[in-house]
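Undergrad: I would like the atomic coordinates for the input below:
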Amino acid sequence: MNQALLLPLLVPMFAGALLAMMPARRQTWQRGVSVAASLALLPVAVWLLCVADSGAIPVVAMGNWPAPFGIVLQLDRLGALMLVLTAVLAVAASVHASCGDARLGRHFDALFQFQLMGLNGAFLAGDLFNLFVFFEILLIASYSLLVHGGGARRIGPGLHYVLINLVGSSFFLIAIGILYGLTGTLNMVDMGVRLQALDASSQPLAVAGGTMLLLVFLLKAAAFPLYFWLPRAYAGATPSVAALFAVMTKVGVYAVLRTQALVFGLDTGPLAGFMHGWLWWLALTTMAVGAIGALAAREVRVLTGYLVLTSVGMLLAGTSLQTYDAWAAVLYYLPSTTLCTAALFLLAGALDTRQEPADPALERPAGKAGGRAVKRPGMRMEGALFLVAIVTAIGLPPMSGFIGKTMLLRATLGPGAPAAWPVILGASLLLLVAASRTGSRQVWSAPYVRHGVRSPGRRVVLRRWKLACAMFLLAGNLALVLFAGQVERYVDATAGQLTDTPAYRQAVLGTPAQGD
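TA: As a prediction, the model looks like this:
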């Protein structure tokens, strides 16, 4: 059964390789293979979630080399949650891309699958070096996906994104080298055991390596002051790419949670001071900057980029508290904000009235093009979906964002409350103002330039499929509300499992650490 952990890697890997070899003229086949592979990931991820919910930690030793000498893949409740979230996003984004985005360039579908492979691998990796390897796989794919379709709006931010992530990858390797030199291992569980046994003279170097590693993860998460690349990059990407990228920043948050639980320990670890001090204030600043930036947004996709930034601040604030309740709140809020912001990115593609239709095959021939300002057909549906998504993203009742923020506010009762509560509530107020203004301008009262098309019936069908993708993601937010009790039970168990390091040592190393 443990070999099933390879499926989230093998499905997108073989699908991506097949798509890369398919001839360019077989675009319909490419769309079908990509959507089918994404759909296949969803039942696999749900099944692994059921396996993880039993409390077991399945481990696969690649090449039959036992840990800590070989490469291991491990599955726990946190990894299974992220796999399901990624699979849900993959289904919506791949179907949406098949309606137009994928036609803007070559090899989109192959890169999309390799991106999924990197994401799934990062959530299953049991050692730091393979976490780095899967980070690079998803980043290399994201470089091309970000500039997919070309244009100045994508090339400039895409170049900044590439450069800053190359620098981050370099520091990632340096940090791994420092920690490996101190402990002689790359396995996260084994490294955590050996860091606890370090003598006092080696502690400063361990703090330096660990701090550098966390700063790399904060760069991936786009925390202040390393966030400047995110708003423009996400706003310029095609809608389906931006929707998948909604989980990219959460990979950084996931890596912080994972390394704090397994490698550096909690309040007694070498980075406890950084987590409770520096990271706490950086998270609150990230939240405030995201809310202020949203006030200047004039487009839905730019607004959504700042919503992502604000949610990163929320997640990191809860992570820095390093308490059971705070981590449970983070794990509930994470899928909620990811699903609603991804839905907003998909809606933004339909709501951007200033661009021509994305599919050249649907435009009227040259010399016959023209348009007139009319009311968008079905605007009520798009406006309703925007309202549901924005209420969830801001954290207003009765949607899942409100439940997640309430859980986090309850977890911050204590010394951090005087700083956290004004920032969280003030940021929500600013986001409400920004969303109301942007929605009024671009959603509810904006005119629509209707272009002549050769096949209007097909255009309507494609539009309905795009809206269905956004509805599918928002249905996930609704499920988080309807099944809030079951979800809260799961995230509570996940937070408890993350703090149960002896269980990981038993599952990965075979024996619990001495003294446990």
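Undergrad: CA atoms for contacts and neighbours, from now on please.
TA: Fine.
Undergrad: what's the residue closest to the geometric middle of this protein?
TA: Against the mean C-alpha coordinate of the chain, by C-alpha atoms, centre = their mean, the closest residue is Val247 at 1.1 Å.
Undergrad: return the distance of the nearest residue to that one once chain neighbours are set aside relative to Ala393.
TA: Excluding the flanking residues, the one nearest Val247 by C-alpha to C-alpha, 6 or more residues apart in numbering is Thr338, at 6.1 Å. Relative to Ala393, Thr338 is positioned 9 Å away (C-alpha to C-alpha, to the nearest Å).
Undergrad: so these two - more neighbours on which side?
TA: Taking other C-alpha atoms under 10 Å, Thr338 and Ala393 do not tie; Ala393 has more neighbours (30 against 26).
Undergrad: for the more buried one, give me its contacts.
TA: 307, 336-337, 340-341, 401 (C-alpha atoms under 8 Å, 6 or more residues apart in numbering).
Undergrad: tell me the buried residues in the helix or strand harbouring it?
TA: Assigned by DSSP states H and E, Ala393 falls within helix 379-394. Across helix 379-394, burial judged by 16 or more other C-alpha atoms under 10 Å covers 379, 382-383, 385-394.
Undergrad: ditto for stretch 254-263
TA: Within stretch 254-263, the residues scored as buried using 16+ other C-alpha under 10 Å are 254-263.
Undergrad: quote the end-to-end distance of that stretch.
TA: Stretch 254-263 has an end-to-end distance of 13 Å (criterion: C-alpha to C-alpha).
Undergrad: equivalent analysis for stretch 375-383, please.
TA: Stretch 375-383 end-to-end distance (C-alpha to C-alpha) = 13 Å.
Undergrad: next, the structure of the following sequence, for comparison with the previous one:
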Amino acid sequence: MLQHLSILPVLLPLFTGALLLLPPFSGTIQRQRLLALLSAVLQVFVAFWLVYDIQTNGVTQYILGGWQPPFGIVLVADPLSSVMVALTTFLGLGALSYSTGSHDRAGGYFYPLFMFQIMGINGAFLTGDVFNLFVFFEVLLIASYALLVHGGGKQKTQATVHYVILNLVGSSVFLFGLGILYGTLGTLNIADMAQKISELSGSMAILAKIGGLLLLVVFGLKSAMLPLHFWLPKTYSSASAPVAAIFAVMTKVGIYSILRIHNVVFGDEAGELANIAQSWIWPLALLTIAIGTIGALASPGLKLLNANLVILSAGSLLVCAALQNEAATSAAVYYMVHSTLVAGGMFLLADMISRQRGKAEDRFVVAKGMDNPIFLGIFFAIAAIAIIGMPPFSGFIGKVMILQATQSAAEHVWVWPVLLLSSLGALIALSRAGTTLFWRKANQKQSDEKQVIHVGEWIGVVMLLIASPLLALFAGPMAELADSAAAFLHDPSLSVDALLTSPLVEGGR
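TA: Now for the predicted structure:
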């Protein structure tokens, strides 16, 4: 069983999605809910078991078909990929729990599509070669196209058209980049690419640089890096709540890919091509933070505000990628977990608030009072404090880790003011939002019909938002996990050499 552990996060959602399309599950929503939730719980258990196994026994390679690296398809479960898989499955469980309220009834095939989405995201984190990264990108994107329009509506359709066109262009650029890199290196296995990249010179090095920068464009699009961020606010704010929640991890796939490819393949050991992306990422990361902050301040509603805060968090993570040291990567891992769960929970909370404010929905205007102001207010405060980066929640720890990762005087001068001013901007935006939503009430008679919050919706919101104080409470063990992931990524003897030599190749561990 243990030898197959690293492929289970891909197989479980794949088989669950396939079963949900067949009788007897395809007939009733109740059976689909039960199977999907049971599978999601099992996926969380497997993912956390995988994290424990990697920390205890070391990195695992799963070699499909018996073709040894670098020639075959290989999945690599290391400290970084296992943490990201655990994050995805936990976020997925919270979003699925919330969907049991009413969102799963808005259209057909919600649960199968959701499972295929999870499968694509998990596969992207676990794959050991860049071509299969492209394959899993396409799987998660195809599922996301359908999930975006789930339930219909003009706004969703319009946002989906923009999203689909941009990602089709991104997929084409991805293929061009892969073709160039394969032509120059003769391999797309990440570890093998990292070994061969330093041997290139002259025109071949120039071609490989073009291929690497094309991949940066694709990953920048996925991670909402300026100027490729403009698709995100409208797309995320128009999606249904559970879909927007799982989309909170989508930008992290782009960040993860930048860390994985540009740290390992184009890192310090890449000779002429060392750190080719750093000079591009630096200004774009800082500008992404700035545009996310401005967008948050200008947002007319809570969903759009949260979408712009996702861009802000993406910029903060891109700063870690630009710093390109072990401390910064460790900070990025911790901050990815924090920001993903809080953003996912905030999208769910925004939907709850929207439904309780009548025609005003989530817009920052005077409206009728809410039916559950205490519960919603408490969790809005938790989310806001975590997003701003104030103590005692995880956002404070994550931002302190990022600030501490700066080493030179120039890094201090650029990173500290931008990051702290963005926190001030988030504080102003969220203070305005909370004041308007919870304190400014219209003088009108309350309706006798009250909005009932489904128990699954309660569980989903509590699961994701209570994670922030828990991440702060257990910051020590979580920081150790993040340090382990960063050490693996920055040590070529672990992230490159060990994956191409025995005993990993021979025994799979």
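Undergrad: can you calculate the TM-score here?
TA: With the length set by TM-score structural alignment, normalised by the length of structure 2, the two chains reach a TM-score of 0.93; 493 aligned residues with a C-alpha RMSD of 2.1 Å.
Undergrad: can you tell me which of the contacts of Ala393 of structure 1 are in helices?
TA: Judged by DSSP state H, the contacts of Ala393 of structure 1 include 307, 336-337, 340-341, 401 as members of helices.
Undergrad: for the residue located most distally from the centre of structure 2, give me its contacts.
TA: Here structure 2 reaches farthest from its C-alpha mean at Lys445, the gap being 42.4 Å by C-alpha atoms, centre = their mean. Listed by C-alpha under 8 Å, 6+ apart, the contact set of Lys445 of structure 2 is empty.
Undergrad: ok so it is a helix residue?
TA: No: secondary structure of Lys445 of structure 2 (DSSP: H, G, I helix; E, B strand; the rest coil): coil, not part of a helix.
Undergrad: picking up where we left off before, would a markdown table of the buried residues of helix 379-394 of structure 1 with distance to Ala283 of structure 1 be doable?
TA: Below are the buried residues of helix 379-394 of structure 1 laid out as a markdown table (distance: C-alpha to C-alpha, whole Å):
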| residue | distance to Ala283 of structure 1 |
| --- | --- |
| Met379 | 37 |
| Glu382 | 33 |
| Gly383 | 32 |
| Leu385 | 29 |
| Phe386 | 27 |
| Leu387 | 27 |
| Val388 | 26 |
| Ala389 | 23 |
| Ile390 | 22 |
| Val391 | 22 |
| Thr392 | 20 |
| Ala393 | 17 |
| Ile394 | 17 |
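Undergrad: name the nearest of those residues relative to Asp101 of structure 1.
TA: Glu382 (19.0 Å; C-alpha to C-alpha).
Undergrad: list the contacts for Gly65 of structure 2?
TA: 72-73.
Undergrad: so what corresponds to it in structure 1?
TA: Using TM-score structural alignment, the partner of Gly65 of structure 2 in structure 1 is Gly63.
Undergrad: ok so its match is a strand residue?
TA: No: counting by three-state DSSP, Gly63 of structure 1 is not found in a strand; it is helix.
Undergrad: average gap between stretch 37-50 of structure 1 and structure 2?
TA: Taken over the aligned residues, the distance from stretch 37-50 of structure 1 to structure 2 averages 0.5 Å (mean C-alpha distance after the TM-score superposition for structure 1).
Undergrad: equivalent range in structure 2 for that stretch?
TA: With TM-score structural alignment as the criterion, stretch 37-50 of structure 1 aligns to 39-52.
Undergrad: equivalent analysis for stretch 329-342 of structure 1, please.
TA: Using TM-score structural alignment, the partner range for stretch 329-342 of structure 1 is residues 331-344.
Undergrad: quick one: contacts for Ala405 of structure 2?
TA: 320, 323, 325, 327-328, 331.
Undergrad: go with 10 Å
TA: 320, 323-332, 399, 411-412, 415 (C-alpha atoms under 10 Å, 6 or more residues apart in numbering).
Undergrad: ok, of those, which come out buried?
TA: Buried, going by 16+ other C-alpha under 10 Å: 320, 323-332, 399, 415, out of the contacts of Ala405 of structure 2.
Undergrad: ok, so of those residues, who is nearest Leu20 of structure 2?
TA: Closest to Leu20 of structure 2, out of all of the buried ones among the contacts of Ala405 of structure 2 and judged by C-alpha to C-alpha, is Ala332, at 35.8 Å.
Undergrad: so how many other residues sit close to the aligned partner of Leu163 of structure 1 in structure 2?
TA: Counting by TM-score structural alignment, Leu163 of structure 1 lines up with Ile165 in structure 2. Neighbourhood size, Ile165 of structure 2 [other C-alpha under 10 Å]: 11.
Undergrad: quick one: what helix or strand has Ile165 of structure 2 in it?
TA: Going by DSSP H and E, Ile165 of structure 2 is part of helix 154-185.
Undergrad: give me the mean deviation of that helix from structure 1.
TA: Relative to structure 1, helix 154-185 of structure 2 is 0.6 Å off (mean C-alpha distance after the TM-score superposition for structure 1).
Undergrad: quick check: buried residues in that helix?
TA: 156-157, 159-160, 163-164, 167, 170-171, 173-182, 184-185.
Undergrad: the next helix or strand after that helix corresponds to what range in structure 1?
TA: The C-terminal neighbour of helix 154-185 of structure 2 among helices and strands, as given by DSSP H and E, is helix 190-196. Using TM-score structural alignment, helix 190-196 of structure 2 lines up with residues 188-194 of structure 1.
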